[in-house]
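Q: This is a predicted model, with the sequence first.
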Amino acid sequence: MDPVTHGVIGLAISAFSGNPVALSNPVSLGCAIGAMAPDIDIIGKMWGDYVYLKHHRGITHSIPVLVGLAAIITGGLSFFYADFSSLQVFFWTFLGCLSHTLFDILNSYGAKLLMPFTKKKSKIGILMLYDPVITVLAFLLIFNKQNTPWFLLLVSSIFILYLGSRWLIKQHLMKFIEIYYSHGYKVVNVEMLPALMAFYKWDFIVNTNSHNIVGQINMMTKKITERKKFKRPDQETIELFEETNIGKYFKDFSTNYHILRANEGDHIVLKSIDLRYFLKNNFMHHATVIYDRERNIRHSFFHPYKIQRRILVSEVE
């Protein structure tokens, strides 16, 4: 989710504190700032997209750092308010920080909440990067003048039911896609992701014994749109790519990618595609490794956001 949406969610969470939702209230302000704070990892862009994407939603989204961010924000706010309860502001600011990571986990990219205990991203993948239902519920909490216990319970119940319904829809569509493709393939795995732009659509990746298939399904009509079908690479191609630094990076970066192999003159060219995000008729993230005929690596590139961008990656340890 974008920082503004995270901030709105933080403001909405502060309604549960019993205090009025207002930026003049340190609890509300702390909760809102805390809900945006984990994206401080954007400073990684100073070293380029390669570094930024490698660390995005990593350590700054983990519990130890969330506690530290909440403490720093609480300390900063204490200078601006005469009537200030440090413990109360810290508690709600930490909840704001935690909400950021939890909502990132609810979308398809995930976050490393339990880092440094595990380097793997946690993700549930049921919400879009911008979710209209969550936004409406947040605005109800922010602008309602009387957030009574019954109203808070009602909004909480709708929120829980909505998440539950999205999870059930995802499970149902995964099964539907698996059955649909099992008629012609041996299905190994199905990954389902909320569509980037359309609330009522879901993207899918089907890994079969012979192909990797990428498409989208309309959850209302069950209409399937197949975007790309790739023949699965052989094991030698996979090993060639994954032994490189960019290959290790890409394997950690993407949960589902495909490798294309081509001979271009005296070179072997491996092109990896992150199959998760398809926008403007192309995939968002790519990587390229160029070998000579003796299997020496000549060049490695990372292509973030679009294939035309090239970031040279060193293969020297």
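A: In hand now; what should we look at?
Q: hey, let's count contacts and neighbours off CA atoms from now on
A: Will do.
Q: Three-state assignment for the residue most central in space within the chain, please.
A: Geometric centre of the chain, nearest residue: Tyr109, 1.9 Å, by Cα atoms, centre = their mean. Secondary structure of Tyr109, reduced to three states by DSSP: H, G, I helix; E, B strand; the rest coil: coil.
Q: quick one, what contacts it?
A: Lys123, Gly125 (Cα atoms under 8 Å, 6 or more residues apart in numbering).
Q: what about 10 Å?
A: 1, 56-57, 121-125, 128-129, 193, 253-255, 276-277 (Cα atoms under 10 Å, 6 or more residues apart in numbering).
Q: and the longest helix for the protein?
A: helix 149-182 (DSSP state H).
Q: name the helices or strands packed onto that helix?
A: Secondary-structure packing of helix 149-182 (3 or more Cα pairs under 10 Å, 6 or more residues apart in numbering; DSSP states H and E): helix 132-143, strand 187-194, strand 201-208, strand 211-218.
Q: mind running it again at 8 Å?
A: When contacts are defined as 3 or more Cα pairs under 8 Å, 6 or more residues apart in numbering; DSSP states H and E, helix 149-182 packs onto helix 132-143, strand 187-194.
Q: in it, what counts as buried?
A: By neighbour count on 16 or more other Cα atoms under 10 Å, the buried set for helix 149-182 is Leu152, Val155, Phe159, Leu163, Arg166, Trp167, Lys170, Leu173, Met174, Ile177, Glu178, Tyr181.
Q: For Leu29, see how far away the third one is.
A: Distance, Phe159 to Leu29, using Cα to Cα, to the nearest Å: 23 Å.
Q: what's the neighbour count on the nearest residue to Phe301 once chain neighbours are set aside?
A: Spatial nearest neighbour of Phe301, chain neighbours left out: Leu312 (4.6 Å); criterion: Cα to Cα, 6 or more residues apart in numbering. The tally of other residues near Leu312 (other Cα atoms under 10 Å) stands at 14.
Q: Leu312 touches Arg298, doesn't it?
A: No: the criterion here is Cα atoms under 8 Å, and Leu312 misses it with Arg298 at 11.0 Å.
Q: Now Pro116: which helix or strand?
A: Using DSSP states H and E, Pro116 sits within no helix or strand.
Q: Hmm, Ile59 and it touching each other?
A: Yes: look at Pro116 against Ile59 with Cα under 8 Å: they come within range, at 7.3 Å.
Q: Neighbour count for these two, which is higher?
A: Neighbours per residue, other Cα under 10 Å: of Pro116 and Ile59, the larger number sits with Ile59, 20 against 13.
Q: take a look at this one as well, against the first:
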Amino acid sequence: MDTGTHFAMGIALGGLATLDPVIQQDPTLFHAVLTGTILGSQAPDIDTVLKLRNNAVYIRNHRGITHSIPAVILWGIAIPSLIYAFAPEVNFFHLWLWSFLAVILHVFVDIFNAYGTQAYRPFSKRWVAYGFINTFDPYIFLLHIIGIIAWSIGLHPGYTFLIIYFVIALYYVKRYLEKREMVHKIQDYYKDVENVVTSPTIRHNIWRIAITTKDSFYVGRAVNGNIVIIDEFKRKPLPDLPVMNKAIQDDNMSAFLSFSPIYRWEIDEYDHYTEVRLIDLRYRSKGRYPFVAVVTLDNDLTIISSYTGWVFSEEKLQKKLEALPT
């Protein structure tokens, strides 16, 4: 989820914690728990600072180790311990319980969007991305805001957020069933489907779809349950060519390959250089595929420049390549 929704979830868990009889009797413990749930709801995304280094490091690591099982355990211990150091009179077990729950909830909700997490590390490095909740879901965010406002005007926060989370749970079930129906339609039409990646948009009734079959990739949209295929690409493995073998050694391109499960490739030769481009097919928007990795090499196969990330126009991409020499 986005940072704002995670923050709202931290507040919501603090409200739910008022149902805990021990917390009801101790205002100091309540404030410590609220601090713990807010910090716990944000802690796994500390790897966002990697974006300050470069996109390759960010893409390879964001929602990786910081969302893993060991990291969740570490956050669950470190956050309440830090708070307890400033308020040693509070009940540590209840502080730990609610702070740990906030960390778990953060990672749990992240697995349902298209970006996903490596939540099963260290047992598996595969990305867990169920793809039926948008990274920013306006309905989920709005329900949290309604709960926070209700709390601020005097309604009981515990019962308020208990009701809200029951509604959100039903919403998750509804979105899962909608995705399952789409996948079944696709599997009925394409008999050799190997993978279907769904990516909900901010509009509730519109989904992006990327389909992998034995020989092809299909990119489409689902609107009100009706699936329309927009693009078709032949499925071709990366060629065993010197220019490609050199390009995939670049940090930007290897980061892209570690993250993207459905992509196509292009090699364009010019007078003085060759451009190798990988294009993620999951995020088609306004007629473009904005998530790419590009490497340019001279005629001696020396890398001139490279980039990976989101680019919404060719002009901006070329400017980034000029500004970011390898």
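A: Sure thing, it's come through. Model, not experiment: these values are computed from the prediction.
Q: TM-score them against each other, please.
A: In this superposition the chains share a TM-score of 0.82, using TM-score structural alignment, normalised by the length of the first structure; 306 aligned residues with a Cα RMSD of 3.3 Å.
Q: ok, how many other residues are close to the residue lying closest to Pro3 of the first structure once chain neighbours are set aside?
A: In this structure, Pro3 of the first structure finds its nearest non-sequential neighbour in Met36, 5.3 Å apart by Cα to Cα, 6+ apart. For Met36 of the first structure, the tally of surrounding residues (other Cα under 10 Å) stands at 24.
Q: To which residue of the second structure is Met36 of the first structure aligned?
A: Superposed on the second structure with TM-score structural alignment, Met36 of the first structure falls opposite Gln42.
Q: OK, contacts around that match?
A: Per Cα under 8 Å, 6+ apart, neighbours of Gln42 of the second structure: Thr3, His6, Phe7, Gly10, Val103, His106.
Q: quick one: which of those sit in helices?
A: In helices, judged by DSSP H, the following of these are found: Thr3, His6, Phe7, Gly10, Val103, His106.
Q: Could you verify my assumption that the last one touches Ser41?
A: Yes: under the criterion of Cα under 8 Å, His106 of the second structure is in contact with Ser41, at a separation of 5.5 Å.
Q: what about those two, which has more around it?
A: Shown here are His106 of the second structure and Ser41; by other Cα under 10 Å, Ser41 has more neighbours (28 against 24).
Q: Report the secondary structure element holding the more buried one.
A: Assigned by DSSP H and E, Ser41 of the second structure falls in helix 27-42.
Q: Mean per-residue distance, the next helix or strand after that helix versus the first structure.
A: Per DSSP H and E, the first helix or strand lying C-terminal to helix 27-42 of the second structure is helix 55-61. Compared with the first structure after fitting, helix 55-61 of the second structure deviates on average by 1.3 Å (mean Cα distance after the TM-score superposition for the first structure).
Q: equivalent range in the first structure for helix 55-61 of the second structure?
A: The aligned range for helix 55-61 of the second structure is 49-55, by TM-score structural alignment.
Q: Any buried residues in the matching stretch, and which?
A: Asp49, Tyr50, Tyr52, Leu53, His55.
Q: which of these lies closest to Ile246 of the first structure?
A: Closest approach between the buried residues of stretch 49-55 of the first structure and Ile246 of the first structure, by Cα to Cα: Tyr50, at 10.0 Å.
Q: which residues touch Phe278 of the first structure?
A: Met284.
Q: now for it: what does it line up with in the second structure?
A: Aligned partner of Phe278 of the first structure by TM-score structural alignment: Arg284.
Q: what does Leu168 of the first structure give?
A: For Leu168 of the first structure, the residue aligned by TM-score structural alignment is Leu177.
Q: what lines up against Ile73 of the second structure once you look at the first structure?
A: Match for Ile73 of the second structure (TM-score structural alignment): Val67.
Q: Same question for Asn113 of the second structure.
A: Using TM-score structural alignment, Asn113 of the second structure sits opposite Asn107 in the first structure.
Q: Correct me if wrong: its match contacts Met192.
A: No: using Cα under 8 Å as the test, Asn107 of the first structure is too far from Met192 to be in contact (11.1 Å).
Q: Return every residue with contacts to both of those two.
A: Gly125.
Q: For the second structure, list the residue farthest from the centre, please.
A: Distance-from-mean max, the second structure, by Cα atoms, centre = their mean: Asp271 at 39.4 Å.
Q: Give me the secondary structure label for it.
A: Of the three states, Asp271 of the second structure takes coil under three-state DSSP.
Q: Please produce a ChimeraX select command covering the buried subset of the ones in helices among the contacts of Gln42 of the second structure.
A: Here is the ChimeraX command that picks out the buried ones among these, judged by 16+ other Cα under 10 Å:
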select :6,7,10,103,106
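Q: What are the buried residues along the helix or strand where Tyr249 of the first structure lies?
A: Counting by DSSP H and E, the element that carries Tyr249 of the first structure is helix 245-253. Buried positions in helix 245-253 of the first structure, judged by neighbour count with 16+ other Cα under 10 Å: Asn245, Ile246, Gly247, Phe250, Lys251, Phe253.
Q: Return the member of the residues you listed nearest to Leu77 of the first structure.
A: Nearest to Leu77 of the first structure among these, with distances taken as Cα to Cα, is Phe253, at 36.1 Å.
Q: wait, doesn't that closest one sit right on His56?
A: No: the criterion here is Cα under 8 Å, and Phe253 of the first structure misses it with His56 at 9.9 Å.
Q: coming back round to it: can you tell me which two in the contacts of Gln42 of the second structure are farthest apart?
A: Top of the distance list for these (Cα to Cα): Thr3 and Val103, 13.4 Å.
Q: Which element, helix or strand, includes Thr274 of the second structure?
A: strand 273-280.
Q: Over in the first structure, tell me which residue corresponds to Val219 of the second structure.
A: Residue correspondence to the first structure (TM-score structural alignment): Val219 of the second structure is matched to Val214.
Q: neighbours around its match, how many?
A: 21.
Q: With Thr308 of the second structure instead?
A: 26.
Q: That one maps to what in the first structure?
A: Per TM-score structural alignment, Thr308 of the second structure is aligned with His303.
Q: Now stretch 177-184 of the second structure on the first structure. Mean distance?
A: Using mean Cα distance after the TM-score superposition for the first structure, the mean distance for stretch 177-184 of the second structure is 1.2 Å.
Q: what sits up against that stretch?
A: Taking Cα under 8 Å, 6+ apart as the rule, stretch 177-184 of the second structure contacts Phe132, Val196, Thr198, Ala222, Gly225, Ile227.
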